[in-house]
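Asker: this is the structure alone, sequence omitted:
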């Protein structure tokens, strides 16, 4: 193929920008799932530049300059010289103008890094690294600057928090391919974007220039759908152009909690999900962060996205479960078998596995389990403990003629004591002592199934057996969110105004008639919905307003779930239960 004439090369290069978006060029550090889709106007950028004694790993920092940008505006600046404890080479002085005498008496890297880290929001006031810094570090040739900062942190005894990073050099190679610019040095890009004059080769001056270059690069990429920090972080990753352009489906979506549905051309639901921010979450599907092959196939046939805003995230999660249960979208994998439950119940003095239990029977049942095999292992754990003969087969007779053991069996189903756990741990130890490792593994599997059943019972039975539960969660802007459930089904959510007593709303919820009690346990709900409600009630900061139920949320004192060492045993058992 012949090269285009010189006069047409800039136009060709402009068209290549869209093509280059599909090439895999790493840019900074990809953000986590909990930070997907943050709009650029909400990002706090910390644009940093360093001056050093050289370029090798043994070189030292001589100056740190940084600019904090929020909402597109410069809000603060940071600058400090650093005494490296060694003379500055003449060639470095010629480049930066920094001399050895200028650095004498300046802070050492211990003090300089600590000051910068606290200013940038990488550490708290006590000097501890924040696990998820809110800022995004920006630098031109970021591996160089961030590498020096990381080494400085470690050499001075600080933990490096691994913030999100954007490299304007890598970004420029995508947004401005040659010959739009003849190279991608900071000075060249500054000239291309006609930035204001700054003190070149000094840290703060170069950081200010990088801020203006970053703005220019974002403006270039904006028409191509780059509008969030996640887009910037993955702009060079391989995403088909047709998929990236369809991000426009999310443009008019609200930034509120709710349920979203991907639809095909006939309007049939393909996938249902929920999110705290509908617009951001839907946008994230059309970026490189979406790596699931099944979801990518779904996106190729998506024609529309419909959303249902909700007042809270809990309402969104519940509506998601109900929609999946009703619509059966072909691309949903999770929560597609919410009605599939198995229980372990007592039949006289024996135990059995059944698919449904009555409303009263559930109070003495173990589960629910996802399938009969998991429930069967929990049943075997009980039979191994309470059969007449400890060496009897697991399918053998149980304590039908022993009232005391029958009572203990009932307590084991309810998780009131540790008889099953102690028995199985003993059998695991005995098998290990004679090097019967296959047998020890088998006992461990039974223990895991039993403990998992107890945990599921604790998550599901109290809420689903309660006639009515009302709980409150305080809002950041004031006021309360009140949730009300009946027999394990969320029936209403209300939010109260700030600086107003919530009692009238509580009284209103309590004045409404609860749902009729279903004769079959979980008939009006699913165990997944009940577990969401339990998580909400037990969340830190939640106020339990009203509990009208027979079964308390708290586990009995002697329950395996109340003993930390036995929860550790659940992990050791490989979490093989449902």
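Answerer: Perfect, I can see it now. A quick note: this is a predicted structure, and the numbers were derived from the prediction, not measured.
Asker: alpha carbons only for contacts and neighbour counts from here, please
Answerer: Will do.
Asker: quick one: secondary structure of the residue lying farthest from the centre of the chain?
Answerer: Here the chain reaches farthest from its C-alpha mean at residue 401, the gap being 51.9 Å by CA atoms, centre = their mean. Three-state assignment for residue 401 (DSSP: H, G, I helix; E, B strand; the rest coil): coil.
Asker: for burial, what's the neighbour tally of the nearest residue to it once chain neighbours are set aside?
Answerer: Excluding the flanking residues, the one nearest residue 401 by CA to CA, 6 or more residues apart in numbering is residue 349, at 7.4 Å. Using other CA atoms under 10 Å, residue 349 is surrounded by 21 other residues.
Asker: next, work out how far apart residue 349 and residue 543 are.
Answerer: 40 Å (CA to CA, to the nearest Å).
Asker: what of residue 358?
Answerer: Per CA to CA, residue 358 is found 30 Å from residue 543.
Asker: what does residue 458 give?
Answerer: 19 Å.
Asker: when the two are compared, which one has more neighbours?
Answerer: Neighbour count, other CA under 10 Å: between residue 458 and residue 543, residue 458 has more, with 23 against 15.
Asker: that one: which element?
Answerer: Residue 458 belongs to helix 437-464 when elements are defined using DSSP states H and E.
Asker: ditto for residue 346
Answerer: strand 342-347.
Asker: take this one as well and set it beside the first:
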């Protein structure tokens, strides 16, 4: 056999992947206040890290859910309100769990439930979901075991079948320990069938197609580096764009049963090539993904079908300005809003808070002859349409809108709060609930908009974050856009790297609007990266600060409102 042929044989053998005996699994379980990842909360984490059949670490903690635990959940788990009262909140536990599980394969019994709660928590708290490989012991059990052997794939049934050393009892760590024994029992079964690597294990699970298996060669020459990948179709069209901390590992997952989404299995069957763009670190990858999605609008990315164009609230240009919901913001606009419905809710709250006219007619500066509406009779509008208010008399309402959006004063929010209190006193609870929800939408929009605008106003900002190997990740941000990104590995002097990144950074010419022309989604991604614990400021051309009277002061009010809303939903 020739040397070249032997080399090819060795590479093909290497493509078998990571041996199961060398794979690190984090087997975990959660206890929660209910079954919805969006409305319920986590009360307990339990996780066991195993490799080669040996336990190498455990992670367990109760979590303060910030709300009462329903009686039926207390009866099921035995976790009471008094037990979680002094427990850490999810904001402290989630990053610790993500660090514990970093680089491992996640395993859970009915993994869709537990992973769904973790992904929802990452979304709410601003952590990027690392997209690990996930093994579900329910699916694996149904694939390996016969109906006669295991009529039920409940954890208690499989734990009894494999004679687990710990029996599940609806407490997170005990259930995770039981799942470890179930996993090892199932891996012994598939090992006798020739499944020896992680990739083969994922490929063994149901619903993998022949088209997926045939396309595995598309990942052969990809790098093991962070970046963005693009699946291309037969006419060079971009079918799908995604990001990965390890491009080769992530793309290979599309050719195994680990990918169960029907539309993406269809995409894989159409793909003829995978292009990659290596990136310095995850922030650059996420920003490049956003830009590629905007440029190509791939057919198989949900973001291409669900437009991410933002909505904004702005004042019209006329003698008696009114509020209008638009797609293209001007200076002083409020936003961005993810949906027109949310923008409409905030607009109604702003009208009530500032006294700005709610009608849509265009009113001339002089000789207004319209008829006043019911709001004028309720002293909720000065009726400029009927000539009862001059431009000068109307101007304070316009100034109130500008000042609220810019963070110069918060009087309109205090007015809304007092009206909500009055409605509650009068037992008009339905109106108070509607007003509370609208006010919450407005405060969130003000808070987010002011923070994004503050970042976009800075001409240049250089920030650094420690990487996991003793080095530094750098980002050069100009008017809210990522202009350059790089790393200084451990032992490399960081400041020369910073100077090089600044010198080679993209030139950003600011545009109009609160975000200086930057895409709202990109500014949001950059802001989340800057906000993460451990990020340090290297330099800044001008002070990066929020307004003195920003809506962030109302976050405690939002917490109270959210708890009231959740309590009402739970009671209903």
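Answerer: Perfect, I can see it now. All values reported here derive from a predicted model rather than from experimental measurement.
Asker: just checking, what packs against the helix holding residue 458 of the first structure?
Answerer: With contacts taken as 3 or more CA pairs under 8 Å, 6 or more residues apart in numbering; DSSP states H and E, helix 437-464 of the first structure sits against strand 366-369, helix 372-386, helix 419-433, helix 527-537, helix 564-572.
Asker: for residue 558 of the first structure, which of these is the nearest?
Answerer: For these, the distance to residue 558 of the first structure is smallest for helix 419-433, at 9.9 Å, taking CA to CA.
Asker: can you tell me what sits against stretch 428-440 of the first structure?
Answerer: With CA atoms under 8 Å, 6 or more residues apart in numbering as the test, stretch 428-440 of the first structure has contacts from 427, 441, 443-444.
Asker: list the buried ones in that stretch?
Answerer: 428, 431, 440 (16 or more other CA atoms under 10 Å).
Asker: ok, now stretch 530-546 of the first structure?
Answerer: Buried residues in stretch 530-546 of the first structure (16+ other CA under 10 Å): 530-534, 536-537.
Asker: what is the corresponding segment of the second structure for it?
Answerer: Counting by TM-score structural alignment, stretch 530-546 of the first structure lines up with residues 523-539 of the second structure.
Asker: just list the residues touching the residue nearest to residue 31 of the second structure when sequence neighbours are not counted, thanks.
Answerer: With sequence-adjacent residues excluded and distances taken as CA to CA, 6+ apart, residue 31 of the second structure is closest to residue 44, at 5.0 Å. Residue 44 of the second structure sits next to 30-32, 60-63, 171-172 when contact means CA under 8 Å, 6+ apart.
Asker: over to residue 270 of the second structure?
Answerer: By CA under 8 Å, 6+ apart, residue 270 of the second structure lies in contact with 233-234.
Asker: which position in the first structure pairs with it?
Answerer: Aligned by TM-score structural alignment, residue 270 of the second structure pairs with residue 301 of the first structure.
Asker: in the stretch 251-400 of the first structure, which spans are strands?
Answerer: For the stretch 251-400 of the first structure, the strands defined by DSSP state E, counting those that start in this stretch occupy 258-263, 269-275, 304-309, 342-347, 350-354, 366-369.
Asker: so which of those strands is the most surrounded?
Answerer: Mean neighbours per residue, mean count of other CA atoms under 10 Å, is largest over the strands of the stretch 251-400 of the first structure for strand 366-369, with a mean of 30.
Asker: what's the counterpart of residue 423 of the first structure in the second structure?
Answerer: Checking TM-score structural alignment: residue 423 of the first structure goes with residue 415.
Asker: what sits against its match?
Answerer: Contacts for residue 415 of the second structure (CA under 8 Å, 6+ apart) come out as residue 353.
Asker: switch the buried residues of stretch 530-546 of the first structure over to a markdown table; also include distance to residue 129 of the first structure.
Answerer: Below are those laid out as a markdown table (distance: CA to CA, whole Å):
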| residue | distance to residue 129 of the first structure |
| --- | --- |
| 530 | 37 |
| 531 | 34 |
| 532 | 32 |
| 533 | 34 |
| 534 | 33 |
| 536 | 30 |
| 537 | 31 |
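Asker: show me which of these is closest to residue 491 of the first structure.
Answerer: Of all those, residue 491 of the first structure sits closest to residue 533, with 11.1 Å by CA to CA.
Asker: quick revisit: pick the one among the buried residues of stretch 428-440 of the first structure closest to residue 91 of the first structure.
Answerer: Using CA to CA, these come closest to residue 91 of the first structure at residue 440, 69.4 Å.
Asker: and that closest one? What does it align with in the second structure?
Answerer: Superposed on the second structure with TM-score structural alignment, residue 440 of the first structure falls opposite residue 432.
Asker: and for residue 472 of the first structure?
Answerer: Aligned counterpart of residue 472 of the first structure in the second structure: residue 464 (TM-score structural alignment).
Asker: just say helix, strand or coil for the residue nearest to that match when sequence neighbours are not counted.
Answerer: Nearest residue to residue 464 of the second structure, sequence neighbours excluded (CA to CA, 6+ apart): residue 474, at 4.5 Å. Here residue 474 of the second structure is strand, with the state taken from three-state DSSP.
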